[in-house]
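*Asks:* need coordinates for the following:
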Amino acid sequence: MAEPVREFAVWAPTPGVVRLDLDGVAHPMDRGPDGWWRTAVPAAGDARYGFLLDDDPVVLPDPRSPRQPDGVHQRSQLWTPPAPETGWAGRALPGAVIYEAHIGTFTAAGTLDAAIDKLDHLVDLGVDFVELMPVNAFSGPHGWGYDGVGWYAVHEPYGGPDALIRFVRAAHRRGLGVLLDVVFNHLGPSGNYLPRFGPYQSAGSNPWGAGINIAEENSDPVRAHILDCALRWMRDFGLDGLRLDAVHAMIDTTAVHILEELATETDELAAQLGRPLTLIAESDRNDPRLITPRADGGYGLTAQWDDDIHHALHTAVSGERQGYYRDFGSLETLARTLRHGFFHAGTYSSFRRRRHGRPLDTAAIPGHRLLAYTCTHDQIGNRATGDRPSDYLSAGQLALSAALALLSPFTAMLFMGEEWAARTPFRFFSSHPEPELAEATRAGRRAEFAEHGWDAEQIPDPQDRQTFVDSKLDWAEPGTREHARMLALYRDLIALRHTEEDLADFRLDRIRVDYDEDARWLVLHRGALAIAGNFGPDSVAVPVTGELVYAWGSPRVGASATALDGESFAVLRTTTPQGVSGRGD
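*Replies:* Prediction:
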């Protein structure tokens, strides 16, 4: 039986001649006026192919390769997505709890299929979405995934595209949505052949290398490359949304920003599919335009990460002040951030040595458009030794920060293992096969950590495979007494978040925060619920009272105040929904 005729196409305006290499046989291609080369030839559904540019005998992978079975330097392979799944209505973001995971270290095997076996743990925990760190194809067997070069392909050591399909459908059967971290702001240094094809990269640069050409000459096909990739994950793989890495590094000077364009097309796809789709930006600009509706002049993204919330919480419990933490640490800072979403909102940032951010309209933007977290892959992995908060905070401090993040008016996010206070580190690791890249990575990490005052000798070698192995979760830990207690706390807090009516109100202008800097207590009021926390080591009387709903420690509720143990919290149902009198924000 003859193989079906398939069309092969590639945008390659730079070379003068492009040929298709199909299973080792070269075929001529025709160039169109738009820089696209096309040909149609018989091919099996799993055929290996690539492109020959000019007189170079080296076969290059397809920039839109759906699969790289032998790595990012070898031929691509055809792959056809299965028929769409049925019966999944999707999940909306408001009120949700997200669980961030790295496939390579989430389980001992480090594959998508192995991760399926842990989905019941997430269901029992009560989370709503699992967010996968990048799974696009990158060079080497293991890494964080942010050095991807095959944006359309799934990293083969994780199981390839079919394994991602299996994972998404297994999650959906359990009622879990799946989000995917995608990187459109730069390309990795190993296996990046796109400049050979055309002007995919810009003249400018960002901290990770050359930027992406989304606004310079011949940028329209590059923008389409990004948009088609993003929509493909949600359409062909059934994903429920994307986390967009470091969007501040996507420099777009056109009248319609590419993020706005992506949001528009994502909404159209959601309407076609009949289920909600989510776009979450990572941005360090504190710019409300990202999450402001397009009708009101914004980009219309669903939500964005909010590092100010993390910094305010982390410094309040840890006392750390190095690097970008230097403007944080007081309860006043924490109170302002909980109430207003951003701490830096047109205010001076001593770390940046300039004004930073813009005020958020708390009457118009609900809190669920901001993500709150006590740790992320960045906030752990970008420490010198990849140590988690559980390595240097007390159980009470961990519990207190978890309560404020999970019971806050923001979308909550956990990082894998946080829920049981995992003691395994999450370090930065890579596996560049080129010696010069390996050494450049080592030197870059040493220089970056020196800026934070860490000793370079403490930094594990990112190229050492043991650094990767040490970062794998230990799934025996949740069964031990110390970790089981923390896991029970997280389950209880997430259950409260999902069942208490007052916690479903995300209007930031309804939030009140009272605090006493000297006594080290803070109360977050959400309707009739008061989350009272003691950040100090000694017992303190907090001027709030009511019915005790939940607690860490042994609170004593009195007629006019509640006594809290050091480093503890209590959730109270009060009769004064707007909070108590006293110093507040």
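
*Asks:* hey, let's count contacts and neighbours off CA atoms from now on
*Replies:* Noted.

*Asks:* what helix or strand is residue 40 on?
*Replies:* With elements taken from DSSP states H and E, the one containing residue 40 is strand 36-42.

*Asks:* next, the buried residues of stretch 313-327.
*Replies:* Taking 16 or more other C-alpha atoms under 10 Å as the basis for neighbour counts, the residues of stretch 313-327 that come out buried are 313-318, 321, 325, 327.

*Asks:* related to what we said a few turns ago, any idea which helix or strand comes after the strand holding residue 40?
*Replies:* Later in the chain than strand 36-42, the nearest helix or strand by DSSP H and E is strand 48-53.

*Asks:* contacting residues around that next one?
*Replies:* Applying C-alpha atoms under 8 Å, 6 or more residues apart in numbering, the external contacts of strand 48-53 come out as 15-24, 58-62, 75-78, 197.

*Asks:* run this one through as well so I can compare:
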Amino acid sequence: MQTSRNYRVWAPFPDDVRLRLNGTTHPLRRGEGGWWESDIGIEAGARYGFELHDAEDGWSKTLPDPRSASQPDGVHGLSEAVDTSFGWRDDAWTGRILPGSVLYELHVGTFTPAGTFRGVIDKLDYLRDLGITAIELMPVQPFGGDRNWGYDGVLWHAVHEGYGGPTGLKELIDAAHRAGIAVYLDVVYNHFGPDGNYNGMFGPYTSGGSTGWGEVVNVAGYDSDEVRAYILDAARQWFSEFHVDGLRLDAVHSLDDPSAFPLLELLVVLAQEISSTTGIPRTLIAESDLNDPKLIMERSAGGYGLDAQWVDDIHHALHALVSGETHGYYSDFGTTGALAKTLEEAFYHTQDPSSFRGRRHGRWIRRDVTPASRFVTYTTTHDQTGNRATGDRPSVNLTPEQQVLKAAVIYSSPYTPMLFMGEEFGATTPFAFFSSHTDPELNRLTSEGRKREFARLGWDADTIPEPAAPETFDASRLQWSFSVDQRRILGAYRTLLKLRREYGLSQSDLLTVEVDHGEQWVSMANGHARLVANFGDTPVEVPHGGRLIYSFTSPEVGDNSTLLDPWGFALLSR
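*Replies:* From the prediction side, this is the model:
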């Protein structure tokens, strides 16, 4: 199939650019704005790359297309032209708005034994029955090697071949929509991965300085218009060609963008335009550690207008209180008071001193105008599990009662809940950090860098699995045979998510949420129910009673008080 497009590439840096197509070299003509163009039409299946020539330094390299849609031979190989048509069968799909949604974060390579999009398709019925309404895929753009979390992606318009390539992703999204499940992609626009990143040889895709993971992407510096277009066109492709329902934007605090019309706002405009044109809502969720409500404030009020952001403070408060860990960034948490504040206000640090940062941090939200659904909260994520020394999940260190207690808090809150794959049955397999860069030196530097970072945070660096070792990846695959306790936990998760729907716990008005606490307990009234929870290893009486809806243990419920077992909770009618 031949398309109406011709080969072209933005490459203002080299002196000459030629097209390498199916083993033959063709000249390109220099156009305006640093673009090089050919009169040759693109034909699906063709293998091609661009030869870059620099007269002064005397080098010549053949590289993949920065806008490649397919890399069958990996990030160092030639690009493949693809047929973008697909036999979609999701005509009945009308989309899902974020309020009321339940998200499920997963890594395609370790979610199933197959490690592919097809493997995820085989689990869609399971996810739907659990109560999931949207899956969030960790990044699926190509990376160096075969194994990676995905945050080292380098070709932002393509899909990792090992997962099933672009066609496999479309098949997953089509199947998910027919199962009533939305699909979000985690995308990384703040840095390029270190393995196979050739974009800087074409043009000024980066601007110097480091995010900690790679060079800062040039979204606001000199000659940045085409870099912005590169990102916006990738987002448009996911929404339009791939029918993606939403994007999770990685670490937006690392974007260096002081411009009057920031990239984040441009992404919002794009998402709203496509939503309006198709009638299907498109969602943008940011990851940020700034505790800045400007991200989710309406554009008319001076914000960026994003639909939601991850909120780590609720996780930190809940994790520290149940696990007892208060080192590193958990240092300000670990009390029922801290948890109560986050349940009521989303952020803990609202221009309060942060001992971990050594300064005041964050800003308060307007509870009267900020819907709770704009905060995505969780008991754990890929980061909170994988960025531990051994990648150990909370389930390895907690009892079933403690695990379900944490879930009950999250699913009884008005915020948008997200599960991390396997937590719903208390998976005991680790989710360690893994990568398989094609350059041995990169693997060595990655390993040493993680050991330094863990030492800084107080972890024992000697316990860290080698990221490049195949067994680190293999050990992180979910195991789908359940123990008796795991079946109990899975049953509790299903019940809690069912009750969340039935009792209106996803209502999004923060002013109606009532939170109070004692030294050992927390109470949260929301929707048509009240959660009372014991965060201690001794029984406690909570001054709230009612009719028992659900508990994982055996509380004694009265009209005015509830006696809770250690690490127990009760969901009561209001």
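
*Asks:* just give the TM-score of the two.
*Replies:* With the length set by TM-score structural alignment, normalised by the length of the second structure, the two chains reach a TM-score of 0.97; 568 aligned residues with a C-alpha RMSD of 1.2 Å.

*Asks:* which of the buried residues of stretch 313-327 of the first structure lies closest to residue 250 of the first structure?
*Replies:* residue 325 (24.9 Å; C-alpha to C-alpha).

*Asks:* okay, stretch 138-147 of the second structure sits on what stretch of the first structure?
*Replies:* Alignment of stretch 138-147 of the second structure against the first structure: residues 133-142, by TM-score structural alignment.

*Asks:* show the end-to-end separation of the matching stretch, please.
*Replies:* With C-alpha to C-alpha, to the nearest Å as the measure, stretch 133-142 of the first structure spans 12 Å from end to end.

*Asks:* please apply the same query to stretch 515-523 of the second structure.
*Replies:* Criterion C-alpha to C-alpha; first-to-last residue distance in stretch 515-523 of the second structure is 6 Å.

*Asks:* still on that earlier bit, what about the contacts of strand 48-53 of the first structure, which are in helices?
*Replies:* Cross-referencing these with the helices (criterion: DSSP state H) gives residue 197 as the overlap.

*Asks:* of the contacts of strand 48-53 of the first structure, which belong to strands?
*Replies:* 18-22, 76-77 (DSSP state E).

*Asks:* CSV for these, including distance to residue 303 of the first structure and neighbour count?
*Replies:* Formatted as CSV, the entries for these read as follows, by distance: C-alpha to C-alpha, whole Å; neighbours: other C-alpha atoms under 10 Å:
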residue, distance to residue 303 of the first structure, neighbour count
18, 42, 26
19, 43, 21
20, 42, 27
21, 43, 20
22, 43, 22
76, 35, 29
77, 35, 23
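
*Asks:* quick one: which of those is nearest to residue 245 of the first structure?
*Replies:* Nearest to residue 245 of the first structure among those is residue 76, at 25.3 Å by C-alpha to C-alpha.

*Asks:* how about the closest one, what does it touch?
*Replies:* By C-alpha under 8 Å, 6+ apart, the residues touching residue 76 of the first structure are 48-50, 61-62, 65-69.

*Asks:* compare these and tell me which is most surrounded.
*Replies:* Counting neighbours by other C-alpha atoms under 10 Å, residue 67 leads the contacts of residue 76 of the first structure with 29 neighbours.

*Asks:* three-state assignment of the corresponding residue of the second structure for residue 339 of the first structure?
*Replies:* Aligning on TM-score structural alignment places residue 339 of the first structure opposite residue 344 in the second structure. Classification of residue 344 of the second structure using DSSP: H, G, I helix; E, B strand; the rest coil returns helix.

*Asks:* quick check: closest non-adjacent residue to residue 344 of the second structure.
*Replies:* Counting by C-alpha to C-alpha, 6 or more residues apart in numbering, residue 344 of the second structure lies nearest to residue 515, which is 6.3 Å off, once chain neighbours are set aside.
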